[in-house]
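Colleague: Sequence first, then the predicted structure, then my questions.
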Amino acid sequence: MPTLDGNCRMCWTPSLLSLPPACLPLEGMAAARTSLGRVLPGSSILFLCDMQERFRHSIVYFPQIVSVAARMLRVARLLQVPALLTEQYPQGLGPTVPELGAEGLQPVSKTCFSMVPTLQRELDSRPQLQSVLLCGIEAQVCILHTTLDLLERGLQVHIVVDACSSRSQVDRLTALARMRQSGAFLSTSEGLIMQLVRDAAHPKFREVMDPGVPLLGHPAQENVYGRGVG
């Protein structure tokens, strides 16, 4: 048993955390790799969750959230990352808003909060899939349920925090913290896009970094961790 003396020195016992990578057992090395959260185009998919007309006037930062999600979709198309789109009970909540730019994507209707049950076949047909980039609403409902289901499948989940929102900041921020506790990665759109391209010499880099699309500095990002919340 470790002992603690008056000088707060604890006797040393080896652990996975104290071992250099070369000394880690194979299962420890595998865990370290999966926890890095790297995002690669060939093993990633973009999920677009329920950005519909009925939510337009009730979701905090709705225009900014949709704008960032639209950029994520455009980048996904440039880099050949597949994208899937859902709509929650569209008969009552309306269609996907046009400014998302989702033409060509077939929206999948659902009533379950999680996107996973309705997209089960798509997920099963992609054995190479490792990472899901998740945008949409609401953070404490459909985004959270989807995240937990994806994590249970052993997939890495990357929440695009500047493309996810709720009707209240309390729900939004608490849901982000809850998903992080469960093992999801919290990332900005800019950070994920830079992971996908990896190199300024990428042939699509100029198109990806379209200066006509303002990304940084809008309120949805400034308040991701609660700064400036009234």
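Modeller: Thanks, I have the structure now.
Colleague: okay, CA-based contacts and neighbour counts for the rest of this
Modeller: Fine.
Colleague: Which residue ranges of this protein form helices?
Modeller: 26-34, 62-78, 90-93, 120-124, 144-152, 169-182, 189-197, 205-208, 219-222 (DSSP state H).
Colleague: which of those is buried the deepest?
Modeller: Each of the helices of the chain was scored by mean neighbour count; the highest is helix 62-78, a mean of 21, by mean count of other Cα atoms under 10 Å.
Colleague: That one - contacts with which helices or strands?
Modeller: strand 44-49, strand 131-137, strand 156-165, helix 189-197, helix 205-208 (3 or more Cα pairs under 8 Å, 6 or more residues apart in numbering; DSSP states H and E).
Colleague: In JSON lines: these, plus distance to Q91.
Modeller: Output for the helices and strands packed on helix 62-78, formatted as JSON lines (distance: least, Cα to Cα, whole Å):
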{"stretch": "strand 44-49", "distance to Q91": "16"}
{"stretch": "strand 131-137", "distance to Q91": "17"}
{"stretch": "strand 156-165", "distance to Q91": "22"}
{"stretch": "helix 189-197", "distance to Q91": "30"}
{"stretch": "helix 205-208", "distance to Q91": "35"}
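Colleague: Nearest approach to M72 belongs to which of the ones you listed?
Modeller: Comparison of the helices and strands packed on helix 62-78 against M72 by Cα to Cα identifies helix 189-197 as nearest, at 6.9 Å.
Colleague: take the one below as the second:
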Amino acid sequence: MISPQETLLLVIDVQGKLASSVFHAERVEKNIDKLIRACRILDVPVLYTEQYPKGLGSTVEPLRRLLSGQVPVEKLSFSCCGSEEFMRQLRAFKRNDILVTGMETHVCVYQTSLELLDFGYSVHLVTDAVSSRSEENRQLGIRCIERAGATPTSTEMAVFELLRIAEGEQFKEISKIIKE
């Protein structure tokens, strides 16, 4: 099971025109929003990336607002792990369980997940918080990532697994977020 002390949320390339053109774009963005807010309450760090922002634009405004104060890791490689800066920041958090979200499932999310697994991280693919421009590529990416050894999860499943108990202020705050 994942715990707040061992987990990091990774948001991959939720940018500009790409973000609006993926399958179930609004649902995916809303789920990533919920994850970011829940992780803030539970003190789970968030790391986010942008693939060639000069061409694809920056992270969509609602998520960028939630992540204010943080600078995205810019990358050119499809895998986040191809960026030395990303790997430096990831290692600095000293977290083994990585909740993976973002775009596109069959390219950047897929390649990042495989490399994270190769580096010995436990990858938890948040299947309702990843997407591609087509449902077929989204599903193919999910299947291949799971086959490589990632654990599938959902927004609600991951948040309640991190929370563990249905009491206290954190539970009340997170319950409101999940119900939105």
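Modeller: Cool, got the structure. What you see is a predicted model; the values in this text were computed from it and never measured.
Colleague: Superposed, what's their TM-score?
Modeller: Scored against TM-score structural alignment, normalised by the length of structure 2, the superposed chains reach a TM-score of 0.93; 176 aligned residues with a Cα RMSD of 1.4 Å.
Colleague: out of the helices and strands packed on helix 62-78 of structure 1, nearest to P90 of structure 1?
Modeller: Between the helices and strands packed on helix 62-78 of structure 1, strand 44-49 lies closest to P90 of structure 1; by Cα to Cα that is 12.2 Å.
Colleague: Now the residue mapped onto I174 of structure 2 from structure 1. Nearest residue, chain neighbours left out?
Modeller: Using TM-score structural alignment, the equivalent of I174 of structure 2 in structure 1 is V208. Take V208 of structure 1 and drop its neighbours on the chain: the residue closest to it by Cα to Cα, 6 or more residues apart in numbering is V75, 5.8 Å away.
Colleague: for the helices of structure 1, which one sits closest to P41 of structure 1?
Modeller: Judging the helices of structure 1 by Cα to Cα, what sits closest to P41 of structure 1 is helix 189-197, at 5.8 Å.
Colleague: Quick one: average offset of the closest one versus structure 2, please.
Modeller: Following the fit onto structure 2, the mean deviation recorded for helix 189-197 of structure 1 is 0.4 Å by mean Cα distance after the TM-score superposition for structure 1.
Colleague: And for that helix, what's in contact with it?
Modeller: Outside helix 189-197 of structure 1, the residues within contact range by Cα atoms under 8 Å, 6 or more residues apart in numbering are 38-41, 68, 72, 75, 79, 160-163, 204-205, 208, 215.
Colleague: Among the residues you listed, which one lies nearest to Y89 of structure 1?
Modeller: Nearest to Y89 of structure 1, judged by Cα to Cα, of the contacts of helix 189-197 of structure 1 is A163 at 20.7 Å.
Colleague: Near the aligned partner of the closest one in structure 2, how many other residues are there?
Modeller: Aligned counterpart of A163 of structure 1 in structure 2: A129 (TM-score structural alignment). A129 of structure 2 has 27 neighbouring residues, counting by other Cα atoms under 10 Å.
Colleague: residues in contact with A129 of structure 2?
Modeller: Contacts of A129 of structure 2 (Cα under 8 Å, 6+ apart): R27, V28, E29, N31, I32, T101, G102, S154, T155.
Colleague: wait, the fourth one sits on D128?
Modeller: Spelled out, it's N31 of structure 2. Yes. Using Cα atoms under 8 Å, N31 of structure 2 makes contact with D128 at a distance of 7.0 Å.
Colleague: wait, which of the helices and strands packed on helix 62-78 of structure 1 is closest to T111 of structure 1?
Modeller: Nearest of these (Cα to Cα): strand 44-49, 12.2 Å.
Colleague: on contacts alone, who are the packing partners of the closest one?
Modeller: Judged by 3+ Cα pairs under 8 Å, 6+ apart, strand 44-49 of structure 1 is in contact with helix 62-78, strand 83-88, strand 131-137.
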